[in-house]
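> Pasting the sequence and the predicted coordinates here, then a few questions.
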Amino acid sequence: MLSSLFSLLLLLNLGIHGQTYSIEEPDLQDEIESKANSPAIHQELKEKIRKSYVANIYLPDVKEKSKRKMSFTYTVPEDLIIDGKVIAKKGQVINVLDKVKLTTKYLFLKDYQMPLFEKLVSKNRNIAAVIIQGDLLPLNEKYPNHRIYMGSRQLIDKFGITGVPSMVYQEGTSIVVEEIPYVTKH
């Protein structure tokens, strides 16, 4: 009985009782739009975007040419199961590069070393630049038809890169890290 009375009250429009007041706060939508159109906000966003394209990882310049191979062979610590299927058993020795192929060469370098990238790409288009120090925006504008990426400390550590420029590529079932000296005035 009580629930039917409550339902009836919900359906009835009892109208407005008492004095109403206008809200003195600005409309939330208007407030958001006015702040979004603020030149200061636009400038702040531009600066944040600009800074996100600047790589700043220090590595020394390579002085001597060298080449070393890295093995990506490891012992599986426990059964490797993907989609319910055992891919590798615990204790099995596997090399990831038997299954996954690194088809692109990656040249880790600083922005001012890009002439070396240009020279190498003129002979082999399958090279991507990985910038570890410098501004990527002007490079992407200058080289719109090339793959240019921002380097990360994780990649540098994984490949054991100790100086730049360094070319990383797959040779058989190994990864090769080749240090290439580059002399320039900067």
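Great, that's in hand.

> going forward, measure contacts between C-alpha atoms and count neighbours the same way
Fine.

> Need the contact partners of the lengthiest strand in the chain.
Using DSSP state E to define each element, the chain has its longest strand at strand 127-135. The contact list for strand 127-135 (Cα atoms under 8 Å, 6 or more residues apart in numbering) reads 53-58, 104-112, 117, 120-121, 146-152.

> Distance-wise, check Lys46 relative to Ser34.
Distance check for Lys46 against Ser34: by Cα to Cα, to the nearest Å, it reads 18 Å.

> got another, please set it beside the one above:
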Amino acid sequence: MDQGRCNQGQGLRPFLVWNSVQGTPRMLASRAFASAATIFALMSSTAYAMESIGPVNPIEEPSMLEEIHKKLRELEATGEMERFKEEFVENTKRSVEEPPPVQNVITTREARSYHIDPTWTAPNTITTPDGKHVVQAGDSINPLDYITWSRKFLFFDGRDSRQVELAAQIITAEKGAVRAILVAGRPLDLTRTWKRQVYFDQGGSLVRKFGIRQVPALVYQDGKKLRVDEMLP
């Protein structure tokens, strides 16, 4: 091997490998060179992607938060904010003091009584966390086989003085074992007057469940069923 060529090859050793068979230097890219080239290519690509494609203008739309604060300051300055607060408080008090009446319920025109069977059929098998069967699918269960409904439910219209008077008489006769439930009227006023809790059937969910169409109506347990009496006021 020629010494001069060896010395020359040693100076280029990171990038040249001597081919002893052919006697000529063979150029190979080192790992360092390849890595540097890759990083440079990525940096160039990234820089190109971040370049502006078209004209760039400053954002001129006002900040939404700033606009909201500006509007609130204007309302406070004109006194409108205080008026809104007062209206909100009054509307809230009104909805609590006198909720919207339950729809499709009238004062009893013709007394009637009927029974409701609370028996329930299980659509699926119910098990405990440890796998024990509580109820098999298809089983019929009557809750009144296991519990006693000790309180009666009395539904009435608090706007009708006759119904209010009848409700007071029933509550006294039952020695308080009655849950008074309004379908219209002012429950808080009656609560203060009677010094006992008076409820309101919000949205009419209970009267629909019991099928009540007329009030006053009394719901109570009768054997293994529930009885509903729609009474004349």
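Now that the structure is in, tell me what you want to look at. Please read these numbers as outputs of a predicted model, since none were measured by experiment.

> Buried subset of the contacts of strand 127-135 of structure 1, written for ChimeraX?
Burial among the contacts of strand 127-135 of structure 1 is assessed by 16 or more other Cα atoms under 10 Å; the matching ChimeraX selection reads:
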select :54,55,56,105,106,107,108,109,110,111,117,146,148,149,150,151
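
> mind listing which of the contacts of strand 127-135 of structure 1 are in strands?
Among the contacts of strand 127-135 of structure 1, the ones falling in strands (DSSP E) are 54-56, 105-110, 148-150.

> which residue lines up with Thr73 of structure 1 in structure 2?
Correspondence of Thr73 of structure 1 to structure 2, assessed by TM-score structural alignment: Thr119.

> what span of structure 1 lines up against the host helix or strand of Gly4 of structure 2?
Here Gly4 of structure 2, judged by DSSP states H and E, is contained in helix 3-11. Following TM-score structural alignment, helix 3-11 of structure 2 has no partner segment in structure 1.

> tell me what that helix is packed against?
Using 3 or more Cα pairs under 8 Å, 6 or more residues apart in numbering; DSSP states H and E as the contact criterion, the neighbours of helix 3-11 of structure 2 among helices and strands are strand 16-19.

> What residues sit buried inside the strand it packs on?
16-18.

> Buried residues in the helix holding Gly4 of structure 2, which are they?
Residues of helix 3-11 of structure 2 classed as buried by neighbour count (16+ other Cα under 10 Å): Gly9.

> Same question for stretch 76-90 of structure 2.
Taking 16+ other Cα under 10 Å as the neighbour-count basis, stretch 76-90 of structure 2 is seen to contain no buried residue.

> what's near enough to touch the residue nearest the centre of structure 1?
Among the residues of structure 1, the one closest to the centroid is Met150, at 7.0 Å (Cα atoms, centre = their mean). Taking Cα under 8 Å, 6+ apart as the criterion, Met150 of structure 1 is in contact with 53, 55, 130-132, 136.

> Looking at structure 2, name the residue matched to it.
Using TM-score structural alignment to pair residues, one finds that Met150 of structure 1 aligns to Phe200 in structure 2.
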